[in-house]
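Student: this one's sequence-less:
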C-alpha cells in the first residue's frame, strides 16, 4: 500500500495564506506544500523576475573547511522553505546545519553567505553548513503544462523517444532491479527520453504516450538515470517566468547563474522510484502514485555522478527509505556510501490535521527505524534527520497542539511536541519540528536536546515477529551467531543497537576461564559487512519473516589458534563512549 509518510496526497495547492516565520509575519504563499518536499510553482506563487546573472562575488566563509565533516558532527539543524528576512537569517545562524529552498524563498548568495558566517563572523568554529533544495524525480519546469504545451517547447521534446517504460515489461513488479537498462524502453511519443509512462501501463495495460504526472503538484515524473536529465538538472538556471529552479551548478559553484555557493544539496522526489507495491491497484487522476521502481538504479547513478563531480559537498537524500530496507529489491542498488544524510519526514508527527500522531508511527518505530539505522551506522553509513509537523495542510491546527508552543508562546501540545523529539533521539535521528508549510523557524527541538549523552545504546532488531500490525520487536542482544569458516577464523553475526549518537560495536574474546574477564580479554572495534543472506531477504516469499534467520552485521575474525576454544562477546558503544553491559557469549572450538 502507499505510505502517506513517504507519499503526500494534497487536493489543492496552497495559495494566498499568511505564514509566520519567527519572529515576524510574512504574507504570501507556501513555498513547498505541506511538508512533502514538492514545489508550488505557479506564476502567482513564484518570486517575480527572470534568471539572474552572477551577483558581485561574496566570499565563502566555509571555503577550505570540511563541510561534510561539519554536517556529520552537527547536533541540530533547521529547515525552511520560505523567504528570509534579517530576523530569520539571524535565527538560522545559531544552527550548525540549515536547509533552504532557493527558488521558493528567492534566496540570494549574500543571504546564504550571511547564514554560513554563524553568530560570530570572526570564528569559523560556529560556521553553518547550508544545503539547498532541488527536485530530481519530478520536472518542476513542467508545472501546469499540457502535453501539447510540452510538445511545443524544445526543452521537453529532446530526441522524441520518450516517454519511456519499464524495460522488464508489464507485470515485473518486485523483481530484481540490478542490471536493468537505465534508459528504459522508449515509446517514441515525441517527448524527451527522461519522461516516464509506467502509470499508463499499470492502469491501462499499455503506454499512452503522455508523460506520467503528479496530480497534486502538476509536474511530470522523470527517470533520473537518464544522462540527459542529469544535464538538465546540472545546467538549468533560475527563471521564475517559466518555473525553472536553480540547478546544481548555480547552487554549488561561484561562477554560474546566481552563484549561490550552497555547501550541498537536499535531493527531493526520489520516491518516483518507490516500490510498485506501494501503489497496488490504485489508478486515479487525483492521487499521487508511480509504478517506476525500475528507475531505482538510475537514481543511485545520479547520486554517484553527483558525488564524483562534487566530492567536497554534502548530499542529503530525502526519504527513499526503501533503499535501506532489505525487504525491498531497492536494497541492492542503494546510494549508501555516496550520501551524507538521509531525511525522514513524519516519523512521529505527520502533516495531517485530522490526527496528532502519524498512523504509521508504530511501523516507523518497530519495522523501519531499526533497518534504517543498521545502514546509517555502517562504516560507510550516513546521518539521519527527522522532521515532525506541528500542524496540518494549509496550516490547519492539529487537535491539542498550538504551533506557537514551538516558540514558547503557548503550552498547548508541549508534551506531544517533546515526545516527537525524544522518540527521534531514541532511535538515532536528529529532530526538528515545523509547520506543514515548512516555514516556521523555531528552536524547540534544539532547546530540548540532552546536554550530554550518558546512556549506552539499547539493542533492537531488524526482525520483528509482530510486524503487522506492528508491535515492539524482541531485541536480539549482543552476539547471535558464530561459525567457523576456515582454520583459525570464525565469522560472527549480530543485530542492531540504537542510540541518540552513532553506534559502533566492540568485540571481546578470550579462551574460557571460570568467568569472562572483560579487563583482560582481547578487544577489537568491528567493521562489519551485511550478513550472509541479508541483501536477498526481499526475494523471499515473506521478507519480514525471512529476517528471522539473518543479521544486518557480520565480520570474520582471523589469526586465531586452530584447535583452541574461544568465547566471544559483542557490545554496542556510542560515539560518546557509553558502552552497553551485556554478557551474552558464544563459545567456539576452532
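Tutor: All right, it came through fine. These numbers come from a predicted model, not from an experiment.

Student: Please count neighbours and contacts with C-alpha atoms only from this point.
Tutor: Noted.

Student: what sits up against stretch 412-426?
Tutor: 347-349, 386, 388, 390, 400-402, 405, 430-433, 445, 448-449, 498-500 (CA atoms under 8 Å, 6 or more residues apart in numbering).

Student: ugh, wrong one, I meant stretch 380-390
Tutor: Looking at stretch 380-390 with CA under 8 Å, 6+ apart, the contacting residues turn out to be 35, 72, 336-337, 339-351, 375-376, 397-398, 401-403, 417, 420, 424, 428-436.

Student: what's the answer for stretch 559-573, then?
Tutor: So stretch 559-573 is contacted by 456-459, 478-479, 487-489, 494, 497, 503-512, 579-590 (CA under 8 Å, 6+ apart).

Student: re the thing from before, so which of the contacts of stretch 380-390 belong to strands?
Tutor: 341, 342, 343, 344, 345, 430, 431, 432, 433, 434 (DSSP state E).

Student: got JSON lines for those residues, with neighbour count too?
Tutor: Output for the ones in strands among the contacts of stretch 380-390, formatted as JSON lines (neighbours: other CA atoms under 10 Å):
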{"residue": "341", "neighbour count": "22"}
{"residue": "342", "neighbour count": "25"}
{"residue": "343", "neighbour count": "22"}
{"residue": "344", "neighbour count": "26"}
{"residue": "345", "neighbour count": "23"}
{"residue": "430", "neighbour count": "26"}
{"residue": "431", "neighbour count": "28"}
{"residue": "432", "neighbour count": "24"}
{"residue": "433", "neighbour count": "29"}
{"residue": "434", "neighbour count": "25"}
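
Student: alright, now check it against this:
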C-alpha cells in the first residue's frame, strides 16, 4: 500500500475490509493503513450476500461493537480516512429485496432501511447493492435521515465475541501524569456527520455547573489531538485502555482542575455528557 501511495500520490485509494489492520488486540495493528488510504470499505457490515439469512446476529454484533469501534477510532485521527460500508439486497427474500432496491414498497424494504440506519448511526457512508454488485441505485440516498444527530459515545473495549458492549464510555476516561506532564485519555464517539472531533474544557477549583454553558465557565477550551497511547496496542484487558490521548499544557502547579471532554460532529453539534475528572496539577 505504501508503494501504491508513493506511485499514485494524487489518486484515491480504497482498502476493502482488512479489519484486522485496525484492531489493536492483534499484532497486525502494527501495519495499520492509516496515512496511506483515503477510504476503508466495511463490506457486509450487516447484510451479507448469503441467500440463507438476512444477516447473522453474532457476526453483526462483532462488526458493530468490536471491529467498527476500533476502525472508526483510527478513521478520525489526524492522518485518518473515511469509512464506507456495503450491504447486500439478498437473503431469503432476495427477489423482494431487489425489488425494494428498485423502489417497490414491500416487506423487504424495512430490512434495507434498517441496514442504512445501522451504518449511519456510526457515521459510515453506506451503499446497498446485489451480490454481484451490479445494481447501481440511489436507494440509500433516498432513505437516509436528512438531519444528523449529535455525537453518541461508543467504546473500544473488546466485548465477548458476538455480544454488544455493556455500555458506552462517554467523555473523559482517564488522566495520566508522567513526571510533570499531564495527559487526558478518552474513547471514540460516533455521528452520521463525521469526522468527530473532541474538545477539552478545564475549570479551576470547583466542578462545572452542567446547567450552564461550559464555555462560559472554562478557563480554557482546547481542541484535542487524538494521539495513540503507548498501551493501546496489544492483547489483554482493555478496561483501562483507550484509543486517544493528548497532552494538557498551561496548568499551574498545585492548582486543582476539573476536566470535561465533549465530542462535536461535522455539523457543529456537540454531545452533552457530564463526566468530569479532577486533578491537582503536578
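Tutor: Now that the structure is in, tell me what you want to look at. Predicted model, so just to flag it, every value in this text is computed and none were measured.

Student: where does the TM-score land?
Tutor: Aligned and superposed, the two chains score 0.92 in TM-score terms (TM-score structural alignment, normalised by the length of the second structure); 274 aligned residues with a CA RMSD of 1.7 Å.

Student: Report the buried members of the contacts of stretch 559-573 of the first structure.
Tutor: 456-459, 478-479, 488-489, 494, 497, 503-505, 507-510, 579-580, 585-588, 590 (16 or more other CA atoms under 10 Å).

Student: Look up how far residue 171 of the second structure lies from residue 277 of the second structure.
Tutor: 10 Å (CA to CA, to the nearest Å).

Student: go on, residue 199 of the second structure?
Tutor: 10 Å.

Student: For the residue lying farthest from the centre of the second structure, which three-state class applies?
Tutor: Largest separation from the mean C-alpha position in the second structure: residue 254, at 36.0 Å (CA atoms, centre = their mean). At residue 254 of the second structure the chain is in coil, as set by DSSP: H, G, I helix; E, B strand; the rest coil.

Student: how deep is residue 326 of the first structure tucked in, by neighbour count?
Tutor: 24 (other CA atoms under 10 Å).

Student: Which position in the second structure pairs with residue 347 of the first structure?
Tutor: Under the alignment (TM-score structural alignment), residue 347 of the first structure pairs with residue 45 in the second structure.

Student: so what's that match up against?
Tutor: So residue 45 of the second structure contacts 60, 63, 64, 85, 86, 87, 119 (CA under 8 Å, 6+ apart).

Student: gap between it and residue 256 of the second structure?
Tutor: Residue 45 of the second structure is 45 Å from residue 256 of the second structure, by CA to CA.

Student: And residue 164 of the second structure, by the same measure?
Tutor: Taken as CA to CA, the span from residue 164 of the second structure to residue 256 of the second structure is 37 Å.

Student: one step back: which ones among the contacts of stretch 559-573 of the first structure map onto strands?
Tutor: Applying DSSP E to the contacts of stretch 559-573 of the first structure, the entries found in strands are 458-459, 479, 489, 494, 497, 503-510, 586-589.

Student: how about residue 589 of the first structure, what's its match in the second structure?
Tutor: Aligned by TM-score structural alignment, residue 589 of the first structure pairs with residue 280 of the second structure.

Student: can you give me the helices in the stretch 151-282 of the second structure?
Tutor: With DSSP state H, counting those that start in this stretch as the criterion, the stretch 151-282 of the second structure has helices at 214-217.

Student: since we're on residue 16 of the second structure, how many residues are nearby?
Tutor: Count around residue 16 of the second structure with other CA under 10 Å applied: 12.

Student: and the residue nearest to it when sequence neighbours are not counted, what is it in contact with?
Tutor: With sequence-adjacent residues excluded and distances taken as CA to CA, 6 or more residues apart in numbering, residue 16 of the second structure is closest to residue 41, at 4.7 Å. Contacts of residue 41 of the second structure were listed using CA under 8 Å, 6+ apart, and they are 14, 15, 16, 17, 83, 84, 85, 86.

Student: overlap between those residues and the first structure?
Tutor: Among the contacts of residue 41 of the second structure, the ones still in contact in the first structure (both residues aligned by TM-score structural alignment, their matches' CA atoms under 8 Å) are 14, 15, 16, 17, 83, 84, 85, 86.

Student: Show me what the last one lines up with in the first structure.
Tutor: The reference is to residue 86 of the second structure. Match for residue 86 of the second structure (TM-score structural alignment): residue 387.

Student: Helix or strand: which one has that match?
Tutor: strand 383-389 (DSSP states H and E).

Student: For that strand, give me the average deviation versus the second structure.
Tutor: Superposed on the second structure, strand 383-389 of the first structure shows a mean distance to its aligned partners of 0.6 Å (mean CA distance after the TM-score superposition for the first structure).

Student: Nearest the middle, which residue of the second structure would you pick?
Tutor: residue 72 (3.4 Å).

Student: Would you check how far apart that one and residue 89 of the second structure are?
Tutor: From residue 72 of the second structure to residue 89 of the second structure the distance is 25 Å (CA to CA).

Student: do residue 238 of the second structure as well
Tutor: Residue 238 of the second structure is 36 Å from residue 89 of the second structure, by CA to CA.
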